[in-house]
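Student: here is a sequence with its predicted model. Questions after.
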Amino acid sequence: MKLLILDRDGVINQDSDAYIKSVEEWIPIPGSIEAIAQLSKAGWTVAVATNQSGIARGYYDVATLDAMHARLRELVAEQGGEVGLIVYCPHGPDDGCSCRKPKPGMLQQIAAHYGVDLAQRWFVGDSMGDLDAALAVDLQPVLVKTGKGLKTLSKTLPAGTLIFEDLAAVARELIHN
């Protein structure tokens, strides 16, 4: 199984320090929807692991988050592709859960769902928390320069981190190489 795991905010859609609180605020990064559809059509399963502490903070509810993910699925389907499992952490940073990145709980949940080992598969994110979560389960850390990616790029990255302009560039690499 060809499995690719993505962070959401800053990788698939625009990020905001004020949180993405509605479907209207959920705006895809140019090329990201097409990239997911192209990967899907090329035989990749594209899963998503996203921290959503806005739920714990009371900024939006699970129904709103589900509506955002339904919109993501709808847009990718319009391009002939599909999105695999979407998992999220609804907890705040101080809740002590095992799912909030940089902890690997969501990534382990995806592995269990698909019955696969995560070693050497890619996890694409835009933050140090994403890269650290990838390393915790032997995923290949991949940084995109969208979202918080440029800010993350100014830090010391884990050895072996792959760097791409955006999700579209990741898709081109995986599909053509």
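Tutor: Arrived safely, thanks for sending.

Student: only C-alpha atoms from now on, for both contacts and neighbour counts.
Tutor: Noted.

Student: how about L39, what does it touch?
Tutor: Counting by C-alpha atoms under 8 Å, 6 or more residues apart in numbering, L39 touches T45, V46, G81, A171, L174, I175.

Student: this is the comparison structure:
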Amino acid sequence: MKLIFLDRDGVINHDSEAYIKNVDEFELLPGSIEAIANLSQAGFNVIVCTNQSGVGRGLFSMEELNEIHIKLHQLVDQAGGSISAIIFCPHVPEDNCNCRKPKPGMILDICERFNVDNISNIMMIGDSIRDLEAISNAGGIPLLVKTGNGKKTLMKEKLPLGTLVFENLLEASEYIIEKEQRENAEE
């Protein structure tokens, strides 16, 4: 089972300190839809894994969040790709839940649902230390993109061991697809 986890805000779309509260505020980063389509066409199950504490804070509703995700699905479908699942944590940090990144709960849940036995080859692309720590805590491979908070993360944080760094989601996706093709050719 080939899974790839993607953070949403700052990786797929522009982020905002005021939160992305509705579909009108949801603006894609260049190349992100193409990257998702390419990954899914290469046989990856693309999983969007995102903290959405704005729901828990009452800044936007589940309906507004669903509208954003419906739009994302439609855009990827139109580009010839697919998203296998979008999972999110609606909790605020004070809830101390097991699903909020940097805890690996969402990743482990999806791996269980997709019957993944070996997480060590599973990658997550993110722009914050929370994303990198979540996949690292689950035993997978962290990939940092310099979009969103990525440049700040790169400058200020101690990255988990083995973190790979890319300019953006499209560059990261190209690396992943080429790596997969090389490994298949060697078999």
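Tutor: Sure, I can see it. Owing to the predicted nature of the structure, the values given are computational and were not obtained by experimental measurement.

Student: any idea what the TM-score is?
Tutor: TM-score for the superposed chains, counting by TM-score structural alignment, normalised by the length of structure 1: 0.97, backed by 177 aligned residues with a C-alpha RMSD of 0.8 Å.

Student: thinking again about what came up before, and the contacts of L39 of structure 1, which two are furthest apart?
Tutor: Distance extremes for the contacts of L39 of structure 1: the farthest pair is G81 and L174 at 15.7 Å, using C-alpha to C-alpha.

Student: average offset between the longest helix seen in structure 1 and structure 2?
Tutor: The residue-count maximum for a helix in structure 1 (DSSP state H) belongs to helix 62-78. Taking mean C-alpha distance after the TM-score superposition for structure 1, the mean distance separating helix 62-78 of structure 1 from the aligned residues in structure 2 is 0.5 Å.

Student: what residues of that helix count as buried?
Tutor: Judged by neighbour count (16 or more other C-alpha atoms under 10 Å), helix 62-78 of structure 1 contains these buried residues: L65, M68, H69, L72, R73, E74, L75, V76, A77.

Student: packing partners for the longest strand along structure 2?
Tutor: Longest strand in structure 2 by number of residues, with DSSP state E as the criterion: strand 45-51. For strand 45-51 of structure 2, the helices and strands in contact under the criterion 3 or more C-alpha pairs under 8 Å, 6 or more residues apart in numbering; DSSP states H and E are strand 3-6, helix 32-41, strand 85-89.

Student: give me the mean distance between the shortest one and structure 1.
Tutor: Aligned to structure 1 and superposed, strand 3-6 of structure 2 gives a mean residue distance of 0.7 Å (mean C-alpha distance after the TM-score superposition for structure 1).

Student: where does that strand end up in structure 1?
Tutor: The aligned range for strand 3-6 of structure 2 in structure 1 is 3-6, by TM-score structural alignment.

Student: can you list contacts of that stretch?
Tutor: Outside stretch 3-6 of structure 1, the residues that touch it by C-alpha under 8 Å, 6+ apart are I12, W44, T45, V46, A47, V48, A49, R121, W122, F123, V124, G125.

Student: you'd agree the last one is up against V11?
Tutor: Yes: at 6.2 Å, G125 of structure 1 and V11 qualify as touching, with contact defined as C-alpha atoms under 8 Å.

Student: quick one, which of G81 and L174 of structure 1 is more surrounded?
Tutor: The neighbour count for G81 of structure 1 versus L174, taken as other C-alpha atoms under 10 Å, is higher for G81 (25 against 14).

Student: quick check: the nearest residue to that one once chain neighbours are set aside vs T146 of structure 1, distance?
Tutor: The spatially closest residue to G81 of structure 1, leaving aside those adjacent along the chain, is A37, at 4.0 Å (C-alpha to C-alpha, 6 or more residues apart in numbering). Between A37 of structure 1 and T146 of structure 1 the distance is 19 Å, computed by C-alpha to C-alpha, to the nearest Å.
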